[in-house]
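[1] Build me a model from this:
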Amino acid sequence: MKYIIPAFLIMSFLFVETGCKKIIEDAIDCAAESILLSIDARIDTSNAKLVHFEFINDNTSGDLTLDKQIDWNFGDGETATSTNNKVDHTYTYATDFPVTANYTLHKGSASCTGQKEKTVTVK
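    You can find the predicted model right below:
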C-alpha cells in the first residue's frame, strides 16, 4: 500500500506533463505557421473597381487546418464572410483600402485566430 500512492503520484505527474507539453507545442506551431497565410487581390480586367480576393494557405506540411469561414473587412465599411476562401468586392470610389481577413487555424487540440491585412489600390 505504501508504494501505491507514490506510484500514482508519479503516473499522474507524467500524464499531466505530457499533455501540457503537447498543447504548448501545438500552440507554438500554429502561431508560427500562420506566417504562411496571405491575401491575394486581383483587380478585375473589365471593371477596375471590382476586386477578386483569395485567402491563401501556403502551409505545405499539412499539419494545420484552416477554417473554411473567413471574415473579410474591405476597408470601405463593407464586410463579408466567405466559406471557400474567395470573395469578390466592388468598391464605389478610388483610393487605397486596408483589407483584412480574420481566420482560425487548428492543429491537434490547439487553435489560433489571427488577422492578415493587405492594402489594395483601386483606381
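
[2] rest of the way, CA atoms for contacts and neighbours
    Noted.

[3] would Cys20 count as being in a strand?
    No - secondary structure of Cys20 (DSSP: H, G, I helix; E, B strand; the rest coil): helix, not part of a strand.

[4] Distance check, it against Val120.
    42 Å (Cα to Cα, to the nearest Å).

[5] between those two, which one's more packed in?
    The residue with more neighbours, out of Cys20 and Val120, is Val120; 18 against 12, by other Cα atoms under 10 Å.

[6] Is the more buried one in a helix, a strand, or coil?
    Val120 ends up strand, using three-state DSSP.

[7] ranges for the helices of this structure?
    For the chain, applying DSSP state H gives helices covering 4-33.

[8] Just the strands from it, written as ranges.
    Remark: strands assigned in the chain by DSSP state E are 37-43, 50-57, 65-66, 70-73, 79-82, 86-90, 95-107, 110-122.

[9] Of these, which is nearest Ala7?
    Closest to Ala7 of the strands of the chain is strand 110-122 (Cα to Cα; 30.1 Å).

[10] For that closest one, name the packing helices and strands.
    When contacts are defined as 3 or more Cα pairs under 8 Å, 6 or more residues apart in numbering; DSSP states H and E, strand 110-122 sits against helix 4-33, strand 37-43, strand 95-107.

[11] and the ones you listed as a markdown table, adding distance to Asp71?
    Converted to a markdown table, the helices and strands packed on strand 110-122 look like this (distance: least, Cα to Cα, whole Å):
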| stretch | distance to Asp71 |
| --- | --- |
| helix 4-33 | 19 |
| strand 37-43 | 12 |
| strand 95-107 | 5 |
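
[12] one more, for comparison:
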Amino acid sequence: MKYLIPAFLLVSFLFIETGCKKIIDDVIDCAAESILLSIDAQIDTVNIKLVHFEFINDDTEGKFTLDKDINWNFGDGKTATSTNNKVDHTYSGTGDYDVVATYTLHRGSSECTGPKEKTVTIN
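    Below you'll find the predicted structure:
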C-alpha cells in the first residue's frame, strides 16, 4: 500500500501531462494554421459579374488536412458547396459583397472549423 499511492500519482501525472499536451498542441496549431488560409477572388474578364473563387491553403509543411467540402456564402443570399476548393458565382447586381468560406481542418483526432472572409466589389 505504501508504494501504491506514489505509483498511482506518477501514472496519473504522466497520463495528464501527455494527453493534455497533445490536445493543447493541436488547438494551438489549428489556430496558427488558419493564418495560412485565404480566399482568392478573380473577376472574369468577359462577364464582370462572374467571380472565380478559390480557397487556398498555404500550409507547406502538411501538418493539417483540409476537408474537400468548403461551404460558401457569397454575401448575396446565395450559397454553394465546393468539393475541389474552387467555385464560380455570378452576382446579379453591383456592390460590395462579403464572401464567407467555412472550412474544416483535421490533425489526428482533432479538428477545427472556421470561417474565412473576403469582400468582393462588383462594378
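
[13] Overlay them and tell me the TM-score.
    Here the superposed chains carry a TM-score of 0.93, computed using TM-score structural alignment, normalised by the length of structure 1; 123 aligned residues with a Cα RMSD of 1.2 Å.

[14] residues contacting the closest residue to Trp72 of structure 1 other than its chain neighbours?
    In this structure, Trp72 of structure 1 finds its nearest non-sequential neighbour in Ala101, 4.6 Å apart by Cα to Cα, 6 or more residues apart in numbering. Shown in contact with Ala101 of structure 1 (Cα atoms under 8 Å, 6 or more residues apart in numbering): Ile39, Phe55, Ile70, Asp71, Trp72, Asn73, Gln115, Lys116, Glu117.

[15] and the fourth one, how many residues sit next to it?
    Other residues within reach of Asp71 of structure 1, judged by other Cα under 10 Å, total 18.

[16] do the first one as well
    The burial metric for Ile39 of structure 1, expressed as a neighbour count using other Cα under 10 Å, is 19.

[17] what's the answer for the third one, then?
    The local packing of Ile70 of structure 1 (other Cα under 10 Å) involves 23 other residues.

[18] Surely it is in contact with Thr79?
    No - in this structure Ile70 of structure 1 lies outside contact range of Thr79 using Cα atoms under 8 Å: 10.7 Å.

[19] residue contacts, the residue most central in space within structure 2?
    Structure 2 has Tyr103 as the residue nearest its centroid, 3.9 Å off, counting by Cα atoms, centre = their mean. Tyr103 of structure 2 makes contact with Leu66, Asp67, Asp69, Ile70, Asn71, Thr113, Gly114, Pro115, Lys116, according to Cα under 8 Å, 6+ apart.

[20] Let me see the contact set for the last one.
    If I follow you right, that is Lys116 of structure 2. Contacts of Lys116 of structure 2 (Cα under 8 Å, 6+ apart): Leu37, Ser38, Ile39, Val100, Ala101, Thr102, Tyr103.

[21] now those in a markdown table, with distance to Glu61 of structure 2?
    Output for the contacts of Lys116 of structure 2, formatted as a markdown table (distance: Cα to Cα, whole Å):
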| residue | distance to Glu61 of structure 2 |
| --- | --- |
| Leu37 | 13 |
| Ser38 | 17 |
| Ile39 | 20 |
| Val100 | 25 |
| Ala101 | 22 |
| Thr102 | 22 |
| Tyr103 | 19 |
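
[22] List just the nearest of these to Ala31 of structure 2.
    Leu37 (10.7 Å).

[23] Tell me which residue of structure 1 lines up with the closest one.
    Aligning on TM-score structural alignment places Leu37 of structure 2 opposite Leu37 in structure 1.

[24] Could you verify my assumption that Ser82 of structure 1 touches Asn73?
    No - the pair Ser82 of structure 1 / Asn73 is not scored as a contact, 11.2 Å apart, by Cα under 8 Å.

[25] returning to what we had before: will you turn the contacts of Ala101 of structure 1 into CSV that also has distance to Val87 of structure 1?
    Below are those laid out as CSV (distance: Cα to Cα, whole Å):
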residue, distance to Val87 of structure 1
Ile39, 11
Phe55, 9
Ile70, 9
Asp71, 10
Trp72, 8
Asn73, 11
Gln115, 16
Lys116, 15
Glu117, 15
